[in-house]
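> the following block contains a protein sequence and its predicted model.
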Amino acid sequence: MSPVEAAAAAYPGGWKPNTGSSVPLFEQLRLNIIERADDGSLAPGTRLPAVRSLAAELGVAPHTVARAYKELEAAGVVATRGRNGTVVCPRDEAWDSLSAAAADFAAAARAQGASFAEAVQLLAAAYDRH
């Protein structure tokens, strides 16, 4: 099995980044991995493809995948274990609650016609007030 085939097997679903979106590619990937971890399609302990393999599969630059993985690691969604790769971390109850609140906010913002950037601005302002 080629590295690209291995990446596709480890990262199923046929998801591809939307190059026409105003959302940066690394952010699209980061959000997709979070969504898949939340819905269980990426179970805790699932090893994600290597940066270069996933970049080749998705048709993006390796630094795009590396940045997404780095931000996911900082958020505790994944853990990088050197030569053992990057794996999905177990989720906790607080994270699940925040994820549900974020999904509700995103749905409300989208229903009101807010762009992603506007929704982020609103969230940042609310966060700073509290």
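Yep, that arrived.

> only C-alpha atoms for contact and neighbour calcs from this point on.
Noted.

> which residues touch Leu123?
Listed by Cα atoms under 8 Å, 6 or more residues apart in numbering, Leu123 has no contact partners.

> report the buried residues of the host helix or strand of it.
Assigning secondary structure by DSSP states H and E places Leu123 in helix 116-129. Buried residues in helix 116-129, counted by 16 or more other Cα atoms under 10 Å: Ala119.

> got it, and stretch 15-30?
Within stretch 15-30, the residues that qualify as buried by neighbour count (16+ other Cα under 10 Å) are Pro17, Leu25, Phe26, Glu27, Gln28, Leu29, Arg30.

> before we go on, here's another structure to hold up against the first:
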Amino acid sequence: MTLKIRIVDGSAPYEQVRAQISEQARSGALPVGYRLPTVRGLAERLGLAANTVAKAYRALETDGVIETRGRNGTFVAAAGSAAEREAAGAAAAYAERVRRLGLSEAQASAAARDALRAAYGE
């Protein structure tokens, strides 16, 4: 696992850790079942506070990218299926909400497209 934190990058260090681990898990560079370093170990290696790495790990666990198995450690989960299930659930909730608001399919699609573009910095 290779992580590089760039302080001048402008994004928070925990977000850089989260994004890099997520991308490496998604690309297969970190295979399903790969055991991640402990929070303290990774923090030490990167020169970060343990709370910073812990925050990144919590976000990754919420996203379904990693799973913690108690004292056994933290491992890369089958992220694709968990992420896709969560996205489908969020999309269903969004569809129900815009239907109740009385928006047309075109209006709802335009709002979702705008939100996605903003989220991806386009």
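Okay, I see it. Just so it is clear, the structure is predicted and the values come from calculations on it, not from any experiment.

> which of the buried residues of stretch 15-30 of the first structure fall within strands?
Helix and strand membership here follows DSSP state E; of the buried residues of stretch 15-30 of the first structure, not one is in strands.

> you'd agree Leu3 of the second structure is up against Gln20?
Yes - counting by Cα atoms under 8 Å, Leu3 of the second structure does reach Gln20; the two are 6.6 Å apart.

> mutual contacts of the two, please.
When contacts are counted by Cα under 8 Å, 6+ apart, the set common to Leu3 of the second structure and Gln20 is empty.

> residue contacts, Leu25 of the first structure?
Pro17, Asn18, Thr19, Thr64.

> which residue lines up with the second one in the second structure?
Okay, so that is Asn18 of the first structure. Asn18 of the first structure maps onto Arg6 of the second structure when the alignment is built from TM-score structural alignment.

> just give the closest residue to that match, not the sequence neighbours.
What sits nearest to Arg6 of the second structure in space, not counting adjacent residues and going by Cα to Cα, 6 or more residues apart in numbering, is Pro13, at 7.6 Å.

> also Val98 of the second structure?
For Val98 of the second structure, the spatially nearest residue (Cα to Cα, 6+ apart) is Ala108, at 6.4 Å.

> secondary structure class for the one you found?
Recorded secondary structure, Ala108 of the second structure: helix (DSSP: H, G, I helix; E, B strand; the rest coil).

> residue ranges of the helices in the second structure, please?
With DSSP state H as the definition, the second structure shows helices at residue ranges 13-27, 39-46, 50-62, 79-101, 105-119.

> with distance to Arg71 of the second structure as added columns, please give those helices in a markdown table.
Written out in a markdown table, the entries for the helices of the second structure read as follows (distance: least, Cα to Cα, whole Å):
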| stretch | distance to Arg71 of the second structure |
| --- | --- |
| helix 13-27 | 21 |
| helix 39-46 | 12 |
| helix 50-62 | 15 |
| helix 79-101 | 21 |
| helix 105-119 | 35 |
